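> Need coordinates for the following:
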Amino acid sequence: MLVHVINIIVLILIPMIIIHIRGHSFSLIGAIFVCFIYSILFMKLWSYVQVNMWCRHEGISPKSTKTRKRTQSISIAQLQNNNAHKNDPDAIDEMMKETHKPERLIQYPQNLHLTDLLYFLFAPTLCYELNFPRTSRIRKRFLLKRILEVVIGVNVVMALFQQWMIPSVRNSLTPFSNMDVANATVRLLKLAIPNHLVWLCIFYLLFHSFMNLLGELLQFADRNFYCDWWNANSIDTFWRNWNMPVHRWCVRHLYIPVVDMGFGKTAASITVFFISAFFHEYLVSVPLRMFKVWAFMGMMAQLPLSWISNYAKVHFGPRWGNTIVWSSLIIGQPLAIMMYYHDYVVMHFNDVLVEA
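All right, here's what the predicted structure looks like:
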């Protein structure tokens, strides 16, 4: 187990060392992509090691699978067929045979082979299971729609970023440096609009288009990548709904193990937000080659903000809680961007600014 822990720690340190030494060889987008991939690998390998450890200790499949076979959902066509033949027992039996096809369940240690690991590494999930739910075929029309969404969406995001966000960020440098609160606030609000549009587009591209594309190619049936986070009436609900793969990973591999160790739920929640804050800072500071704590502090600030949103929901109604959620999204992100941009320019281009 110690070797596995050392391996995943070294894995997360590799981008930090290489980008710090040879940062000129990476573009900003390229460095962010590398850190993003290594963060995913870290969480996937953590899950893989922990689940197999549970199997070794218990001698059975992990609690998340419970050795229970996941059956496919009945499609609309099958339901219509069922209604059409509701008085025909033979037709109903035939439909149920097609719906519940027997599959051989993999048991530990039969899962310990390269093919199983590679499938998990590419699958759109962070939580390892010995038996993933699978679809019966690849839907070509659905796949084509997701490909078109990815291609068009990437171009839309790049256009918004280059033509709207970058000029707004550049114009915020002078008032932010001079601590001109009035003009800095104006720049913040001007940046909030394109930033939020880009964030929404990236969310749709990643969690709907790309992850469904990947799931369709791999015939991965569990497509619950997000819930209705836009209706969240508290910060807690937002973080539980907007990124389901990470939420499941945090609950399964952080929250529950911490509680099982004898700590309280509050300590477990703080641990989850601390690890999340570390990765948010990791994805920003390492590509920028400067180690600030704005993203880390922003994530840790979600704990008191969660209490405030819950208080507003209880005493003033759920709409006020939802207002706090949206306000934190619209204002918090551009504020962090402005702070990081200011520090980045001062750190890397201070000589040019002084000469100018």
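> Please make it C-alpha for all contacts and neighbour counts, starting now.
Will do.
> tally of neighbours for His315?
Neighbour count for His315, taken as other C-alpha atoms under 10 Å: 11.
> now do the one 3 residues further on
Residue neighbour count, defined by other C-alpha under 10 Å, stands at 19 for Pro318.
> In contact with the residue nearest to Phe225 when sequence neighbours are not counted, which residues?
Residue nearest to Phe225 in three dimensions, not counting chain neighbours: Met244, with 5.1 Å by C-alpha to C-alpha, 6 or more residues apart in numbering. Contacts for Met244 (C-alpha atoms under 8 Å, 6 or more residues apart in numbering) come out as Asn224, Phe225, Tyr226, Cys227.
> distance of the second one from Leu205?
From Phe225 across to Leu205, the span is 12 Å (C-alpha to C-alpha, to the nearest Å).
> Could you do Leu11 as well?
Distance from Leu11 to Leu205, counting by C-alpha to C-alpha: 27 Å.
> want to put them side by side, so please do this one too:
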Amino acid sequence: MNSEKNKSKPSRFIKRNSLLTDLFENDHIKTVYHLFIATFIGLFVNTVAYDYLKKGEVVLGLKLIKSGFGKLHIALLVWCGYFLVTCSIYYIFKLWATYRNFHKLQVTKFWDWFWITLLSLYYIYSFKFAAYVVTEFKLPPASSAIVVLEQTRLLMKIHSFIRSNIHKPHSDNPLKLPPFSNFLYFLFVPTLIYQETYPRTAKINWKFVLLRLLECIAVIFYLSFVIDRFLNPTVQDFGSRKYTLNELILCIFENTTTGIFFLLPTFFLVLHSWQNLFGELTRFGDRLFYSDWWTCTDFSGYFRKWNIIVQSWLYLYVYKDFNDNVFKGNTTLSKLAVFLISAVVHEWVLTYMFGFFFPLLFAEFLVFGTIFNYVGAPKTAAFNVLFWYALALGMGSLVTMYGIEYYARANAPVERPSFREWVVPRFLTCDCIHVS
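Prediction:
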């Protein structure tokens, strides 16, 4: 990777605020924050009026939230199980480190490969178990997201901890693991990169914690309003009546604004409010969770700046490992490995979050993402506008097509679907598109 890209990959942690935290100190920039609050109030009033005048009831988006977070207790129980198993990994790793130092070379190699095999099997069956839980208990989307995303996050934490502490082959010194308290702290801090110590704040600012918590709740309601008032009316009849091809295309263009209404609050919820909430609770000092992706003019910069937490993990444990050990300096193949693994995991999450296989994000991420990663653009206002429209169109197509597929399967279900019916998009086989 070139030097410009390496600038977005910090080699160490330092004490700093999230970019938006600092920007909101400026009264002019803070107006944007106030604009979103005003938009939230507008959506709230709009939803109340719509529910009361058209439906004769006022649900305030609670119906959608309640259905999305249904069977939440199962998701939380599964998380507790994952957490306990993750904690046990520390002691299993300690067992490996302790006994390998007393073995001869040949026995040590066998000992290492034995535990590497077990660890690999755990990675595989961790994904399989999460898939089994959300499928067997028919968890709705939000509860499923908790299971699959937390399973993935904890797995990335385990990998980071092991990779950071593993004994170097040329060293004769016994491997000494940090205390369990370090590992436990690492499981909750908002980073996927393990190190012995992190910069920490002097104390917890409970006002800051409360504001971030209120933001999380508000954004969940915001997204519920957007789905209920903008997305659902355009796609919820799919499977119960025929759509023309023109209607289908029009839905995508109509939902470009809806796509932005999805993208910005989701970014704010996941990468600002939620990460800062846990950053403050754990007194974690480095809040560089994202950079100024909104100023980008191309997707190469966007991929580097959007989610620095995951991007740093991919760089250290996928790109560098593949580049150093597998492809021997071939940066192109190493980058492709990053995009492939990232696309597969993203698609796996969405598949079990929604309960169906619909690889549109996989195609956009792997094909367009890979191509756009090599396409630069001048740093001008015009190209920033084009970047934003491309982002809106891409997100609009995603929310529209995933919404259409969701309702096609809900309104035109198949009894005991075969494997083919599971992998082939239902909106193509339900005879719901009228081609004149």
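> Any idea what the TM-score comes out to?
With the length set by TM-score structural alignment, normalised by the length of structure 1, the two chains reach a TM-score of 0.75; 299 aligned residues with a C-alpha RMSD of 2.8 Å.
> which non-adjacent residue is nearest Phe274 of structure 1?
Closest residue in space to Phe274 of structure 1, ignoring its immediate chain neighbours: Met300 at 6.7 Å, by C-alpha to C-alpha, 6+ apart.
> List the residues that contact the one you found.
Met300 of structure 1 makes contacts with Phe273, Phe274, Ala277, as judged by C-alpha under 8 Å, 6+ apart.
> looking at the alignment, what does Met158 of structure 1 pair up with in structure 2?
Under the alignment (TM-score structural alignment), Met158 of structure 1 pairs with Ser224 in structure 2.
> what's the answer for Trp294 of structure 1, then?
Applying TM-score structural alignment, one finds that Trp294 of structure 1 aligns to Leu360 in structure 2.
> Would you mind confirming that that match makes contact with Ser397?
No: with contacts counted by C-alpha atoms under 8 Å, Leu360 of structure 2 stays clear of Ser397, the gap being 9.1 Å.
> higher neighbour count, the two?
Taking neighbours as other C-alpha under 10 Å, Leu360 of structure 2 and Ser397 compare with Ser397 leading, 23 against 14.
> buried set for whichever strand or helix holds Leu20 of structure 2?
Per DSSP states H and E: Leu20 of structure 2 is located in helix 19-23. For helix 19-23 of structure 2, the neighbour count (16 or more other C-alpha atoms under 10 Å) marks Leu20 as buried.
> counterpart of that helix in structure 1, which residues?
Counting by TM-score structural alignment, helix 19-23 of structure 2 falls onto no part of structure 1.
> Now do that helix: which elements does it pack against?
On a contact count with 3 or more C-alpha pairs under 8 Å, 6 or more residues apart in numbering; DSSP states H and E, helix 19-23 of structure 2 meets no helix or strand.
> Present the contacts of Met244 of structure 1 as a markdown table; the columns should include neighbour count, secondary structure and distance to Ile152 of structure 1.
Formatted as a markdown table, these follow (neighbours: other C-alpha atoms under 10 Å; DSSP: H, G, I helix; E, B strand; the rest coil; distance: C-alpha to C-alpha, whole Å):
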| residue | neighbour count | secondary structure | distance to Ile152 of structure 1 |
| --- | --- | --- | --- |
| Asn224 | 13 | coil | 23 |
| Phe225 | 19 | coil | 21 |
| Tyr226 | 17 | coil | 21 |
| Cys227 | 15 | coil | 24 |
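> show me what contacts the alignment partner in structure 2 of Ala268 of structure 1?
Aligned counterpart of Ala268 of structure 1 in structure 2: Ser334 (TM-score structural alignment). Ser334 of structure 2 sits next to Val318, Tyr319, Lys320, Phe322, Asn323, Phe327 when contact means C-alpha under 8 Å, 6+ apart.
> which of those map to contacts in structure 1?
Retained in structure 1 (both residues aligned by TM-score structural alignment, their matches' C-alpha atoms under 8 Å) from the contacts of Ser334 of structure 2: Val318, Tyr319, Lys320, Phe322, Asn323.
> ok, the residues you listed vs Ser120 of structure 2, which is closest?
Nearest to Ser120 of structure 2 among the kept ones among the contacts of Ser334 of structure 2 is Val318, at 15.3 Å by C-alpha to C-alpha.
> Quick check: the closest one touching Leu336?
No: assessed by C-alpha under 8 Å, Val318 of structure 2 is found out of contact with Leu336, at 10.3 Å.
> Looking at the two, which one has more neighbours?
Each of Val318 of structure 2 and Leu336 has its neighbours counted (other C-alpha under 10 Å); Val318 has more, 20 against 14.
> Which residue lies closest in space to the more buried one, excluding its sequence neighbours?
Nearest one to Val318 of structure 2, counting by C-alpha to C-alpha, 6+ apart, is Val338 at 6.1 Å.
> And the one you found, how close does it get to Arg304 of structure 2?
To Arg304 of structure 2, Val338 of structure 2 is 12 Å away according to C-alpha to C-alpha.
> cool, Ala412 of structure 2 as well?
41 Å.
> These two: who's more crowded?
Set Ala412 of structure 2 next to Arg304 and count neighbours by other C-alpha under 10 Å: Arg304 wins out with 22 against 18.
> Just the element for that one, please.
helix 299-305.
> how about that helix, which residues of structure 1 does it hit?
So helix 299-305 of structure 2 sits over residues 235-241 in structure 1, by TM-score structural alignment.
> closest to Ser306 of structure 1 among the contacts of Met300 of structure 1?
Taking C-alpha to C-alpha as the measure, Phe273 is the one of the contacts of Met300 of structure 1 closest to Ser306 of structure 1, at 11.6 Å.
> so that closest one touches Ala301, yeah?
No: using C-alpha under 8 Å as the test, Phe273 of structure 1 is too far from Ala301 to be in contact (9.4 Å).
> Settle it for me: which of these two has more neighbours?
Phe273 (18 against 13).
> measure the more buried one to Ser285 of structure 1 for me?
Here Phe273 of structure 1 is placed at a distance of 18 Å from Ser285 of structure 1 (C-alpha to C-alpha).
> likewise His348 of structure 1?
From His348 of structure 1 to Ser285 of structure 1 the distance is 13 Å (C-alpha to C-alpha).
> out of the two, which sits in the more crowded spot?
A side-by-side neighbour count of His348 of structure 1 and Ser285, using other C-alpha under 10 Å, places Ser285 first with 20 against 12.
> counterpart of the more buried one in structure 2?
Checking TM-score structural alignment: Ser285 of structure 1 goes with Thr351.
> Now its match. Nearest residue, chain neighbours left out?
Closest residue to Thr351 of structure 2 apart from its sequence neighbours, by C-alpha to C-alpha, 6+ apart: Phe357 at 4.9 Å.
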